[in-house]
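Asker: what follows is a predicted structure for the sequence shown.
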Amino acid sequence: MPTYAADYAASLADPAGFWAGQAARLSWLHDPPRPVLSQDEATGFYRWFRGGRLNTSWLCLDYHVANGRAQQPALHYDSPVTNVRRSYTYAELLDLTARLAGGLRAQGVEQGDRVIIYMPNMPEAVVAMLACARLGAVHSVVFGGFAPPELAVRIDDAQPRAIICASAGMEIDRPIPYLPLVQQALALATHRPACVVVSQRDFCPAELPAEAPAAAATTLEKTETRFVDYQELLAAAPVEAVPVDGTAPLYILYTSGTTGRPKGVVREHGGHAVALRYSMGAVFGLKPGETIFSGSDIGWAVGHSYIVYGPLLLGATTVLFEGKPVRTPDAGTFWRLCADYGVNVLFTAPTAIRAIRKEDPAGQLARRYDLSQLRHLFLAGERCDPATYDWAGELLGVPVVDHWWQTESGWPMLASCVGYADAPPPRAGSAGHPVPGYNLQILDEEGQPVPAGTTGLVALRLPLPPGCLPTLWHDDARFQAAYLDQFPGYYLSGDGGYRDEAGYCYIMGRVDDVINVAGHRLSTGELEEIVAAHPAVAECAVLGLHDELRGQVPVGLVVLKDGAVLPETALEQQLVQLVREQVGAVACFRQAAVVARLPKTRSGKILRKTLRLLADGEEFAVPSTIDDPAILAEIRAVLLRRGIGVGATPPPGPTLAQSATSSGRGGA
């Protein structure tokens, strides 16, 4: 068996040779890739597996049906918010995918066309993704419930031939109709898709309009948008998978950009399939036939990689969950899923574990379920504080693997690779060691490597391994400027961190999360670790607020655990003392306020920059990814009451109390 040390060294010494070996584990249609690694003449960007012919949908479904897994469960769908459970074998999933692909082709969707998928975590969404891949069409999953202006931006950027949407998503207590949101987006967008395919949900069916929204009538002169029922497309004859080049785009996934305009991360068929197939075994230690539950959403990178494509490429079983880690119906939902489906690997975000811990601090609900099949808990999406890490490990009795990656990478860059017997074990606070293929370096502001223990900028020496973005959708210049220009020869991640003497890497958060207090650079991530260690604190955010004397000073916002009873002034004093003891008076940490909740993206990341701008009284736009904008008004009231910051003014546009529509979907 290969060792982590040997594979990591080989992946850096001879990237093309190492990944050619991994590519040989897949069944290529017609032609193997030649060359394995190349560079575009015009841009110099690296490309993997040009000339190889394959199809991701075929690898996920047809291959396994033909090789003994036809009757194995491919997908378990579990929705406590709609009270529906359903399992699909590989043969059933293949049949649905092939027929939907035939229906899409009948609507004019062909290889290279784009299709936007605007749906919650429902089986029809997974089938839609695989059907697009089967045709060689490029899908772009947009988080169901995104506000119409944001959906319109994505429509105009991707220019889809079709949109596939659900009639509704389900919040904990109410349905959220989706079709009106799509119609509003079409009224705002300049691009006209040929059709909108609507998957009806029993709890909130939609009446399909005969034509596109009246508000967009002036834009319909060239193209009229048809509205079609999803079930009608399934009546089509099944179609075979279309072989595509290894560099053909599989999907576009939009991520936030510093300008406010989203960046369309491109993923290619060849590199994506090779990297994810490798990661399932090497990083997660999963074998064909075993089960993984990723408590995320298909609208995020985790959902693409480890709900849908990674498990199916391996021949594993995946759990698709529509709900939340708490209140559907309680904080034991994740543990119930693990028990019901014999989950071997659980993957979620630290914020989900903190939410569970907040409602069930003693972990009593976990003891109701048989978790004997669970081997590992993987956490990613934001930095995991040691208190949460230790609580989860003690409760579950399995290794907790904090790891780090980005939408741009598509799969882990740092981890404890449990598939290797010699991989360094997990360590609290650390995201692990570089995964084979990633030449990770910590650089100073001049682009030079820093000594062990010194915080710097996290960068990766080019070429990035397969599966990472080769560029941005139709925007090579922005890709070059955003990621490559600052340090030639490197991809700049935008995160700060350090590597210790033993080689463990620590990601401290985005570079703009480093604050400068009277000339001393302090990591808000480090301060948050200290605050989160207080026994009454469920989760927290530390902000660097403007200070005339010191430049910036840190302020804490904390959410208490359920049942915690402690006067706010006493808690503040205790937190100040903790920071003084562990960092020193130089930190100038003197204020902490209790809030009911923290603003987060729908993927669970705390919006620290937005909070800082709010407290400093600077103008800002409410981020499109925010879970509930009303939270900002609540926190502003707390800051004003406590005299923290300068008293923020509401941002231009919609009021803070005006909530964006949310689908209320699951997990991380």
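Answerer: Perfect, thanks for sending it. A quick note: this is a predicted structure, and the numbers were derived from the prediction, not measured.
Asker: only C-alpha atoms for contact and neighbour calcs from this point on.
Answerer: Will do.
Asker: in the lengthiest helix in the chain, which residues are buried?
Answerer: Secondary structure of the chain per DSSP state H: the longest helix is helix 90-106. Using 16 or more other Cα atoms under 10 Å as the test for burial, helix 90-106 gives 90-105.
Asker: ditto for stretch 357-376
Answerer: Residues 357-361, 363, 365-366, 371, 374-376 are the ones in stretch 357-376 that count as buried (16+ other Cα under 10 Å).
Asker: could I get the residues you listed as JSON lines with distance to residue 311 and secondary structure?
Answerer: Below are the buried residues of stretch 357-376 laid out as JSON lines (distance: Cα to Cα, whole Å; DSSP: H, G, I helix; E, B strand; the rest coil):
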{"residue": "357", "distance to residue 311": "28", "secondary structure": "helix"}
{"residue": "358", "distance to residue 311": "31", "secondary structure": "helix"}
{"residue": "359", "distance to residue 311": "31", "secondary structure": "helix"}
{"residue": "360", "distance to residue 311": "30", "secondary structure": "coil"}
{"residue": "361", "distance to residue 311": "32", "secondary structure": "coil"}
{"residue": "363", "distance to residue 311": "29", "secondary structure": "coil"}
{"residue": "365", "distance to residue 311": "28", "secondary structure": "helix"}
{"residue": "366", "distance to residue 311": "25", "secondary structure": "helix"}
{"residue": "371", "distance to residue 311": "20", "secondary structure": "coil"}
{"residue": "374", "distance to residue 311": "16", "secondary structure": "coil"}
{"residue": "375", "distance to residue 311": "16", "secondary structure": "coil"}
{"residue": "376", "distance to residue 311": "16", "secondary structure": "strand"}
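Asker: here comes the other one, which I'd like you to weigh against the first:
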Amino acid sequence: MTSSGTTAGSRYAEVYGRWKADPAAFWAEAARAIDWSRPADRTFDPEAGVYGHWFVGAEVNACHNAVDRHVAGGRADQAAILYDSPVTGTTRRITYAELQEEVALLAAVLRDLGVERGDRVVLYMPMVPEALYGMLACARLGAVHSVVFGGFAAKELAARIEDAAPKLVLAASCGIEPGRVVAYKPLLDEACRLSNHKPQACLILQRPQGEAALAEGRDRDWAAEVAAAREAGRRADCVPVAATDPLYILYTSGTTGKPKGVVRDTGGYLVALTWSMLNLYGIQPGEVYWCASDVGWVVGHSYIVYGPLLHGCTTVLYEGKPVGTPDAGAFWRVIAETGAVALFTAPTALRAVKKEDPEAVLMRGHDLSRFRTLFLAGERADPDTVAWAERILGVPVIDHWWQTETGWPIAANPVGLGILPVKHGSPTVAMPGYDVQVLDEGGKPVPADTMGTIAIRLPLPPGCLPTLWRQDERFRESYLAAFPGYYNTSDAGFLDRDGYVYVMGRTDDIINVAGHRLSTGGMEEVLASHPAVAECAVIGIRDSLKGEAPCGFVVLKSGVARPPDVIERELVALVRERIGPVAAFRLALTVGRLPKTRSGKILRGTMKKIADGEPWTTPATIDDPAILEEISAALHARGLG
């Protein structure tokens, strides 16, 4: 190992050094992989926008690059999308030529309904091919799409409609969850009623599992409109837009109650994602790539839709769960049947599989011979889960770290450049474009192995957010004000002496126990190493003596016969042994489930409010609200909350 964390088998040090020596030249070279209607006047203009803009003066179309150029370039008959829906018992193979036809037809429908370049369109869709058609049809016209997770609460959907002011909403009549049908249309109707902005029309995809009544005058039937366009021979061509124009707006929950609309500009995003598919993920054009996320999240935008299609891959679109559709062998079945060479999922999904099938019995009989790499992101990948996946799969398990705001990975183990030595607990090293630093409270870099706030020296690379939708000042305050010259990730962690990044949690997950700053992520690592623990979460709860004290919540693996109180005592002793008495870890609670968002993030903030006895509300993003009552009951049983 060298001081840069590289080995002789990897090109990482050379490539990262080339970027650092001349960032503009590096990204200008990467931009050659994209078809431009007009080349850039400047690769980077530091005076444009809030902190500078990439590919100023260039014009491009995202749909052309993701679809049309592949049809023209010989991939017309290659599968673009493999749709696998265990909740409906449906599979479909959609070629690039078929994708081009469907997107051009839908774009013609949108155009006939008044959608033009720069208009916004909100999508409220489940994981069906039409969701991808909708995103790409917007991009084809130069319209800005904003995808809201299907089934999101009406109030939250209304807030996004009001902020984005869409001309049109694309929605499905329902979504399908294991054992139930979720009606989307009543939620959409209520959101339109609550919002001060009223969309001109709603295009509704009727699903046979739950058709919806259409509102006269406003609602249109998706299938009927597309059929009419097909019969009339109407197709929409790609409309070039400025590289700096928004491709989409993706909302994240804001602390002020007003959602933050992360803006993704078009040109930089296309360049960054295309670069990442080969260099980071090690995927070749024509290969099958599966990202088991949802188009409602940034991961779905980047690595279900745009990244694989820009690179000429086949993307897997999965309408199901890691467990329960029908069992914990679902991932292995899909990999075998689609021939996926890589899977990208969240650690929480893998923990769910591990909990239900710890010895991977359900993997037997599935041919995974083509499968090369498992990628994990979305939350911290605990070393125990990574080690379990390495053992059962026998392939590299690559943790990587990024955010909705960045749009593509900040730190990763670059498979395409040659894998670096894996260090469990670290997403490895910063990718080209990211100058990652760990800062103290005064904004000064700290020594190696010292905890602090992880920040990225400006400018951010192509693909990252240039601002928030119509909120430049909020963008500055939220991300740039704390450390001038840096983007504040609001994640806490450290860099080791090899330059490996360790993300230990959000900065508000660093708790202060009697003056000692301790990482809840470090304690979670210890709890997760216990052989009986499937998953866990540690929060800091109010303590009159020490200020805060850690409290651990653990979910046990299926089939564990030993009493929970015995395991809880072992966990307390284990933290004391591994971290020391300074952690003051005395409370471990066994629960049936952890409260999570639909994307798999554990709702630690809400759990803390419950434990501290503060007022709390059920977050709109929660997967199952009943779990919070279980958490509350467990805390009350210990005299907390």
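Answerer: Thanks, I have the structure now. Computed from a prediction, not measured in an experiment: that's the story for all the values here.
Asker: picking up where we left off before, show me how far whichever helix or strand comes after the longest helix of the first structure is from its chain's centre.
Answerer: Using DSSP states H and E, the next helix or strand after helix 90-106 of the first structure towards the C-terminus is strand 114-118. Centroid separation for strand 114-118 of the first structure versus its chain: 18 Å, with Cα atoms, centre = their mean, to the nearest Å.
Asker: trace the following helix or strand past strand 114-118 of the first structure over to the second structure and give me the residue numbers.
Answerer: Using DSSP H and E, the helix or strand that follows strand 114-118 of the first structure in sequence is helix 123-135. Using TM-score structural alignment, helix 123-135 of the first structure lines up with residues 129-141 of the second structure.
Asker: on the three-state scheme, the residue nearest the centre of the second structure is what?
Answerer: Nearest to the mean C-alpha position of the second structure, by Cα atoms, centre = their mean, lies residue 299 at 3.2 Å. Secondary structure for residue 299 of the second structure, judged by DSSP: H, G, I helix; E, B strand; the rest coil, is helix.
Asker: map it across to the first structure for me.
Answerer: Superposed on the first structure with TM-score structural alignment, residue 299 of the second structure falls opposite residue 302.
Asker: the spatially closest residue to that match that is not a sequence neighbour: how many residues sit nearby?
Answerer: Distances taken as Cα to Cα, 6 or more residues apart in numbering put residue 296 closest to residue 302 of the first structure, at 6.4 Å, once the chain neighbours are dropped. By the measure other Cα atoms under 10 Å, the count of residues near residue 296 of the first structure is 32.
Asker: do residue 618 of the second structure as well
Answerer: Neighbour tally, residue 618 of the second structure, other Cα under 10 Å: 11.
Asker: same check on residue 338 of the first structure?
Answerer: For residue 338 of the first structure, using other Cα under 10 Å, the count is 23.
Asker: quick one, what contacts the equivalent of it over in the second structure?
Answerer: Correspondence of residue 338 of the first structure to the second structure, assessed by TM-score structural alignment: residue 335. Going by Cα atoms under 8 Å, 6 or more residues apart in numbering, residue 335 of the second structure touches 341, 343, 368, 371.
Asker: between the residues you listed, which is nearest residue 410 of the second structure?
Answerer: For those, the closest approach to residue 410 of the second structure (Cα to Cα) belongs to residue 343, at 18.7 Å.
Asker: I'd assumed the closest one was in a strand, is it?
Answerer: Yes. Assignment of residue 343 of the second structure by three-state DSSP places it within a strand.
Asker: state the number of residues packed around it.
Answerer: Residue 343 of the second structure: 23 neighbours (other Cα under 10 Å).
Asker: residue 348 of the second structure matches what in the first structure?
Answerer: By TM-score structural alignment, residue 348 of the second structure lines up with residue 351.
Asker: once you drop chain neighbours, what's closest to that match?
Answerer: Nearest one to residue 351 of the first structure, counting by Cα to Cα, 6+ apart, is residue 604 at 5.9 Å.
Asker: corresponding residues in the second structure for the helix or strand hosting residue 276 of the first structure?
Answerer: Applying DSSP H and E as the criterion places residue 276 of the first structure in helix 269-282. Aligned by TM-score structural alignment, helix 269-282 of the first structure falls on residues 266-279 of the second structure.
Asker: how about residues contacting that stretch?
Answerer: The contact list for stretch 266-279 of the second structure (Cα under 8 Å, 6+ apart) reads 27, 30-31, 33-34, 54-55, 58-62, 242-247, 283-284, 302, 306-308, 310-311, 407-408, 414-417, 461-464.
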